[in-house]
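Undergrad: here is a sequence together with a model predicted from it:
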Amino acid sequence: MRIRATVAAVTGAVALSALAVPAAQAADPLPDLSSLVPSTSKAAPFAAAAPADESEGDTKIKSVTVNGGKNIVVGTTVKKSFTVSVTATDPKGIYDAFPVLWHGPDAEHADGGIEPTTMDNEKVGKCTHSSATTATCKVTLVADPQTNIYGNILAGTWKVWAAAIGKDGDYVIREAYKTTKVQRASKLTVNASPEPVKKGKTITVTGKLSRANWDDLKYHGYTNQSVKLQFRKKNSNTYTTVKTIKSNSTGALKTTVKASTDGYFRYSFAGTTTTPAVNATGDFVDVK
């Protein structure tokens, strides 16, 4: 059984002690927010929930962007690096901001997390100041099927915990500012035969829909899924749907069509909450 790589998140008391800098100390160097980032632990389950919504003063989070607005797709071997940007504002300016991704029905029962990567002696966020009061801080996170993406249970919707601190020590924490999706990578193949084929004869189109299994780090067939068979003529750039079929108990696809003209056949899968959309590379058929 694979060892779960889980997250020991900071408690509310730890977060507040690190963030809440008295106004009298505002002239002193502020703390490195990396001290707030949940640390990875292979020895214990998710130990404590991230702090609930907290704030002091007038620091505000304006927006959070995860992976450029795209879903995070993870396979079985390759680490997926992506950026998260936190834009925050404070009348005295922003000192730093950062996010953490977490999974679970609620913070009290979270079962996974993805934390920012850090360099020694560096702040978590790399902040760009658009004005004296507003900054966008970017961090890099890594979804790794060998560590923090430990099983299929983690596929689907994740929540984004975000924090920001002003130069005057004001701060804000949002337990679940927004959501994003972490998905199991998908693959789709197609083969149309025979090639070449006489016009009017039957073409058999086979293929397979599969997706990453984070429990055993292999790809398995994605069963009972609707998949479109599509065709585009030789000199066209547009695919049209011929029919829709379902993958069988092993993810295999098979159907037949009549040969009409030269062109490319492909299968197309629209995706689900846990698995991204994917198109097979078109297979050319020469019709005589």
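TA: Here it is on my side, so go on.

Undergrad: drop to CA atoms for contacts and neighbour counts, all remaining ones
TA: Fine.

Undergrad: what about stretch 145-153, start to end distance?
TA: Stretch 145-153 stretches 12 Å from its first residue to its last (CA to CA, to the nearest Å).

Undergrad: show me what contacts the closest residue to S34 other than its chain neighbours?
TA: Spatial nearest neighbour of S34, excluding adjacent residues (CA to CA, 6 or more residues apart in numbering): V124 at 5.3 Å. Contacts of V124 were listed using CA atoms under 8 Å, 6 or more residues apart in numbering, and they are D32, L33, S34, D96, A97, F98, P116, T117, T118, V139.

Undergrad: alright, now check it against this:
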Amino acid sequence: MRIRATVAAVSGALALSALAVPTAQADDSRSWSADHGFTALQPAQGDQAKRASGAAAKSVKGKVTSAVVNAGKPIVLATTAKKTVSFSVTATDDSGIGGAAPFIWAGKNIDTGVGFGPNEKGFSCKVVNATTTTCKGTITLNPKELKNAHATTWKVGVWALALDGEEFQRDAASKVKVQRLSKLTANASPEPVKKGKTITVTGKLTRANWETKKYAGYAKQPVKLQFKKKGAKSYTTVKTVKTSSTGVLKATVKASVDGHWRYSFAGTASTPAVTSGADFLDVK
């Protein structure tokens, strides 16, 4: 969805939920959750009256100290299937934090970008100390709403609400990569083959196309042809070949001993690394 709509939904939900959040104490280990929606947060009782006094004492602007999505790993999406990933956000303010949630977005700016916000179910927060709270939950991405150009590094924004009522937002608290799922095949032939004869190892490198909702060949990419002798523990790179304009791979080598052949792609910024299944070749 458009990122402005995402931010509006996040901020509105947290603003409502924070009405019931208690002021944190230094030794407080309380937590609250939103398993039935953001507006259903149910924290422990007590300390709510201290919010009013917090505003007068406030001197430091709220800060986002941590914002991690998918444990910092790239988010890899197929053609149409939605994918849900975890997040953890920590924010701090002199008056305490009533709630904090991330939104991830891509584009030239936040007004026109595309993005996704947190899911209501499973959203929870835990008081760390009098000024700091950590909130965790999940974000679901839908590739049907994306274009191929969105396979890039996304910004992780955070909206938070301090207990004195001040809202603060960081459009780029951290980053996370969003990538197009890749697939790779390998086939060695003829089989069986006589020792010293030439074999051909074919394959194809494809990746998700979010605009056609299908997989398409990934052109002009270097891919390693690797071999593991029967009984050996590791593969050795024999040569590197490039995919054709349609993602096709073809390499010829001399057969010497029985073993497994495969292709291995190192990946790019928009596409994750992938290794094909191994094809065993019997050499007579």
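TA: On my side now, so go ahead. Since the structure is predicted, the reported quantities are computational estimates derived from the model, not experimental observations.

Undergrad: TM-score, when you put one on top of the other?
TA: Scored against TM-score structural alignment, normalised by the length of the second structure, the superposed chains reach a TM-score of 0.78; 250 aligned residues with a CA RMSD of 3.0 Å.

Undergrad: before we move on, the earlier item: which ones among the contacts of V124 of the first structure lie within strands?
TA: When the contacts of V124 of the first structure are checked against strands (DSSP state E), the matches are D96, A97, F98, V139.

Undergrad: and the second one, what pairs with it in the second structure?
TA: Residue mapping for A97 of the first structure onto the second structure gives A100, with TM-score structural alignment as the criterion.

Undergrad: count of neighbours near the closest residue to its match other than its chain neighbours?
TA: If the residues on either side of it in the chain are set aside, A100 of the second structure comes closest to A160, at 4.1 Å by CA to CA, 6+ apart. For A160 of the second structure, the neighbour count with other CA atoms under 10 Å is 29.

Undergrad: contacts only, for the counterpart of A160 of the second structure in the first structure.
TA: Aligning on TM-score structural alignment places A160 of the second structure opposite A164 in the first structure. If you count contacts by CA under 8 Å, 6+ apart, A164 of the first structure has them with T59, K60, I61, A88, I94, Y95, D96, A97, F98, Y171, V172, I173.

Undergrad: how far away is the third one from V139 of the first structure?
TA: I61 of the first structure sits 15 Å away from V139 of the first structure when distances are taken as CA to CA.

Undergrad: just the fifth one next, same as before
TA: For I94 of the first structure, the distance to V139 of the first structure equals 15 Å [CA to CA].

Undergrad: between these two, which has more neighbouring residues?
TA: The neighbour comparison of I94 of the first structure against V139 (other CA under 10 Å) goes to I94, with 30 against 23.

Undergrad: hang on, that one packs against A163?
TA: No. Counting by CA atoms under 8 Å, I94 of the first structure stays clear of A163, with 11.2 Å between them.

Undergrad: what sits against the residue lying closest to D93 of the second structure once chain neighbours are set aside?
TA: Closest residue to D93 of the second structure apart from its sequence neighbours, by CA to CA, 6+ apart: G62 at 4.4 Å. G62 of the second structure makes contacts with A91, T92, D93, D94, A162, F168, as judged by CA under 8 Å, 6+ apart.

Undergrad: quick one: the residues you listed as TSV, columns for neighbour count and secondary structure too.
TA: Below are the contacts of G62 of the second structure laid out as TSV (neighbours: other CA atoms under 10 Å; DSSP: H, G, I helix; E, B strand; the rest coil):
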residue	neighbour count	secondary structure
A91	28	strand
T92	26	strand
D93	25	coil
D94	20	coil
A162	29	strand
F168	18	strand
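
Undergrad: quick check, nearest of the residues you listed to G247 of the second structure?
TA: Using CA to CA, A91 comes nearest to G247 of the second structure of the contacts of G62 of the second structure, at 45.4 Å.

Undergrad: which residues does the equivalent of the closest one over in the first structure contact?
TA: Superposed on the first structure with TM-score structural alignment, A91 of the second structure falls opposite A88. Residues counted as contacts of A88 of the first structure (CA under 8 Å, 6+ apart) are T59, K60, I61, K62, S63, I94, A97, T134, A135, T136, A164.
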